[in-house]
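Enquirer: Dropping a prediction and its sequence here:
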Amino acid sequence: MTERTVASTLDTAELPSHFEDAAHLEEFMSLPTQATIDELATLDGDIVVLGVAGKMGITLARMIKRAAPTKRVIGVARFSEEGSQEHLNSFGVETIVCDLLDPDAVAALPRVANVIYMAGLKFDFRGREGFLWAMNTYVPSLVAEHYRESRIVALSTIHVYPWSDSRRGGVTEDNLPLARPGEYANSVVGRERMFQYFSEINNTPGRLVRFVYAIDMRYGVFQEIADWVYNGVPIPLETGNVNVMWQGDAINHFARLLTRCETPSTPINIGGPETVSVRYLAEAFGREFNKEPIFEGSESESSLTVNCDRAAEELGNPLIPISVMVRWVAHWVRSGGDTYGKPSKFQVRTGVF
């Protein structure tokens, strides 16, 4: 392994040509921006991340601890994956094993001033639809009541929105969440409504993060399209455009929203400044691999795309551009890097994942 310099912030980091392994990737992805450091310094109290053991939570908690080393950063999850709790502890993040469906366990959690909520369920709920709704609506109500005197930044999804014509700029926060086909989207509308209800009755400041597709080397739209191109798998085009964001940029924006909570809690679309063509991405990966992409079907007039102008105004645009993400993902796929095996299913149009 070649020696590499560890930057102190994402702003000053020299962008690597590629990532050598998962440790290198996570080290870079958990870099705070200077804006995150400055803004968390103005924030009173400690920070708890609920649902910390997911794909984004571990790098989020690590990044926050790097940005605010004097604050307690507490990660809460079931920690069913062996070693994940110890991994977080090694970065100075405190951990608590907790089943958020247990009201007594939630009531025993330390009350801190700042909460980032990342728990929830999207995939593999068929046959246990009650569990889906409990995780996405009942748990938020327990959390919102327990942390009624805190600030709460709660992760939502762009799946609460209707499909739209991406040529018209995507849907904005002014578009009401729509109960679309599929129980997942409906249940996340319920999640938002629980946080909004308790925010209103308890005067709890918060933000609802309607987040686009995250990009990491190990999962996400880019990884899936790159893998299809590399292995000669036909690429479905009906969902012809996507919104994406580098995970390192995203977690910095999540943390900074703690300083921008509103009462009652309000939604904000978090993502990149542009909508990206699936065909364009496949052709870009084709050039990286010297392979001709195989396409299936044609682009529909509608996609699940959102307008992120409000986030750009409040937080600025992401630092990592599309072209760099393409290069990174191409190298990872070409090198046989590990993946999570959890597809985004961006091409699914039925709402059933």
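Expert: Arrived safely, thanks for sending.

Enquirer: Please count neighbours and contacts with C-alpha atoms only from this point.
Expert: OK.

Enquirer: gap between the two ends of stretch 204-223?
Expert: Distance across stretch 204-223, first residue to last, is 38 Å (C-alpha to C-alpha, to the nearest Å).

Enquirer: And for stretch 259-276?
Expert: Chord length of stretch 259-276, first to last residue, is 30 Å (C-alpha to C-alpha).

Enquirer: Also stretch 294-313?
Expert: Separation of the first and last residues of stretch 294-313 by C-alpha to C-alpha is 38 Å.

Enquirer: pretty sure residue 198 is in a helix, no?
Expert: Yes: according to DSSP: H, G, I helix; E, B strand; the rest coil, residue 198 belongs to a helix.

Enquirer: mind listing the helices in this protein by residue range?
Expert: Using DSSP state H, the helices of the chain run over 22-29, 34-41, 57-67, 84-89, 103-107, 129-133, 139-146, 183-202, 221-231, 247-256, 278-289, 309-315, 322-334.

Enquirer: In addition, the following structure is provided for comparison:
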Amino acid sequence: MLMQTTARPPAPADEKQLEDLLSAPLDGVGTDLAALGGDVVLLGAGGKIGPTMTVMAKRALEAAGSSATVHAVSRWSEKDTRESLEQQGIRTHSAELGDPSAYAGLPDAAGVFYLAAMKFGTTGAEHRMWWTNAAVPALVASRYRGVPTVVYSSGNVYPFTPLAHGGCTEQDAPGPLGEYAQSCLARERVFAGASEQWGTPSLMFRLNYACELRYGVIADIAARIADGRPVDVTMPAVNVVWQRDVSAWALRSVLLADPSAPVLNATGPETIPVRRIASLLGAAMGREVEFTGTEASDALLNDAGDCFARFGYPSLAARTLIEWTARWVGAGGRQLGKATKFEQRQGRY
């Protein structure tokens, strides 16, 4: 008896196809967003994840028959991004979230997604990082008192765990290493304090690592291979997940928001050795891979089992994502130019 197999989806041929795929809603997104009964606001929507997540929200609500408006708020350092969102029916707003006077002009909402953060280039600029990651959340939480809020956070708030332990769960105590991770935990604590103070339903969405073909751990490793640089395996293993799944899970998780400020881990189900990712990429790219460093016995790892139990497993297998990335980077596809620095073990970004 022959076993039936599932055909692998075709890889995106260009950025238009890639962004269309990243913003395509998964089952349940529209129904859950429509259940809020009003408009949604995404703060910090101009970053890496925000644009396609915003479009997914818009497409999902339309498919569900909802007339709710999707609002995207950012400084909009890339004007083309803002124009593209507006062309797709999204209401954009320009605001500096670090300015208390900006909040009076922000739209009301039935649900809020907080994506604003500072990570890259924070070494030497710790004062700006703490302001962005720990002070601005207080302004946001005050403006949107009582509104269900999903707070993008980071798996960096957890300590390193032995590879055999399977990663941290939501029940494990935080153990942030370095000021960036500490500021991420501070962001969570501020929103949790606001939830207690004002009864605001919130959820801390702890993510690592979202990947697409232009950004993420896999793209970082592929770029090193393409440039003939060695791949550092000191950080021995990672969790990775397709960004489309992350956006869908984050949007749906707004219905899990509660004044108790629960936590939800979001990542892929596998603990994948960095050496294995590099070897698969090298084989697909037809390139020799050089390694540097010696694998440590622990890593920054998350267990997202609760997320899978609620929303299902990722829609795209890690092996397929690796193959797509190898093809994209090998062909000279555009990168966003923001390395994840996943190999960093001292918490300095």
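Expert: Yes, it's here. Please read these numbers as outputs of a predicted model, since none were measured by experiment.

Enquirer: Report the TM-score for the pair.
Expert: The TM-score (TM-score structural alignment, normalised by the length of structure 2) is 0.94; 340 aligned residues with a C-alpha RMSD of 1.5 Å.

Enquirer: ok, back up a step: so which of the helices of structure 1 is nearest residue 239 of structure 1?
Expert: Among the helices of structure 1, the nearest to residue 239 of structure 1 by C-alpha to C-alpha is helix 278-289 (7.8 Å).

Enquirer: average gap between the closest one and structure 2?
Expert: Mean deviation of helix 278-289 of structure 1 relative to structure 2 after superposition (mean C-alpha distance after the TM-score superposition for structure 1): 1.1 Å.

Enquirer: Wait, residue 246 of structure 1 touches residue 323, no?
Expert: No: when contacts are counted by C-alpha atoms under 8 Å, residue 246 of structure 1 is not listed as touching residue 323 (11.5 Å).

Enquirer: Which one of these two is surrounded by more residues?
Expert: Higher neighbour count among residue 246 of structure 1 and residue 323: residue 246, with 23 against 10, using other C-alpha atoms under 10 Å.

Enquirer: and the gap between the residue nearest to the more buried one when sequence neighbours are not counted and residue 31 of structure 1?
Expert: Among residues not flanking residue 246 of structure 1 along the chain, residue 215 sits closest, at 4.7 Å (C-alpha to C-alpha, 6 or more residues apart in numbering). According to C-alpha to C-alpha, residue 215 of structure 1 and residue 31 of structure 1 sit 15 Å apart.

Enquirer: In terms of neighbours, single out the busier of these two.
Expert: The neighbour count for residue 215 of structure 1 versus residue 31, taken as other C-alpha under 10 Å, is higher for residue 31 (28 against 21).

Enquirer: Could you check how far the residue mapped onto the more buried one from structure 2 is from residue 247 of structure 2?
Expert: Residue pairing (TM-score structural alignment): residue 31 of structure 1 is matched to residue 24 of structure 2. In this structure, residue 24 of structure 2 and residue 247 of structure 2 are 10 Å apart, going by C-alpha to C-alpha.

Enquirer: Can you pull the residues that touch both of those two?
Expert: Among the neighbours of residue 24 of structure 2, those also in contact with residue 247 (C-alpha atoms under 8 Å, 6 or more residues apart in numbering) are residue 56.

Enquirer: tally of neighbours for the nearest residue to residue 258 of structure 2 once chain neighbours are set aside?
Expert: The shortest distance from residue 258 of structure 2 to any non-neighbouring residue, by C-alpha to C-alpha, 6+ apart, is to residue 201 (3.8 Å). The tally of other residues near residue 201 of structure 2 (other C-alpha under 10 Å) stands at 26.

Enquirer: So what does residue 201 of structure 2 match up with in structure 1?
Expert: Match for residue 201 of structure 2 (TM-score structural alignment): residue 205.

Enquirer: same deal with residue 267 of structure 2?
Expert: Alignment note: residue 267 of structure 2 maps to residue 271 in structure 1; criterion TM-score structural alignment.

Enquirer: pretty sure the residue nearest to residue 258 of structure 2 contacts residue 262?
Expert: No: assessed by C-alpha under 8 Å, residue 201 of structure 2 is found out of contact with residue 262, at 9.2 Å.

Enquirer: who touches both of those two?
Expert: Shared contacts of residue 201 of structure 2 and residue 262 (C-alpha under 8 Å, 6+ apart): none.

Enquirer: coming back round to it: contacting residues for the match of residue 201 of structure 2?
Expert: 150-152, 199, 261-265.

Enquirer: can we see that at 7 Å?
Expert: Applying C-alpha atoms under 7 Å, 6 or more residues apart in numbering to residue 205 of structure 1 gives the contacts 151-152, 199, 261-265.

Enquirer: can you list these in JSON lines and add distance to residue 304 of structure 1 and neighbour count?
Expert: What follows is the contacts of residue 205 of structure 1, written out as JSON lines (distance: C-alpha to C-alpha, whole Å; neighbours: other C-alpha atoms under 10 Å):
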{"residue": "151", "distance to residue 304 of structure 1": "29", "neighbour count": "28"}
{"residue": "152", "distance to residue 304 of structure 1": "26", "neighbour count": "28"}
{"residue": "199", "distance to residue 304 of structure 1": "28", "neighbour count": "25"}
{"residue": "261", "distance to residue 304 of structure 1": "26", "neighbour count": "18"}
{"residue": "262", "distance to residue 304 of structure 1": "26", "neighbour count": "20"}
{"residue": "263", "distance to residue 304 of structure 1": "28", "neighbour count": "15"}
{"residue": "264", "distance to residue 304 of structure 1": "26", "neighbour count": "18"}
{"residue": "265", "distance to residue 304 of structure 1": "23", "neighbour count": "25"}
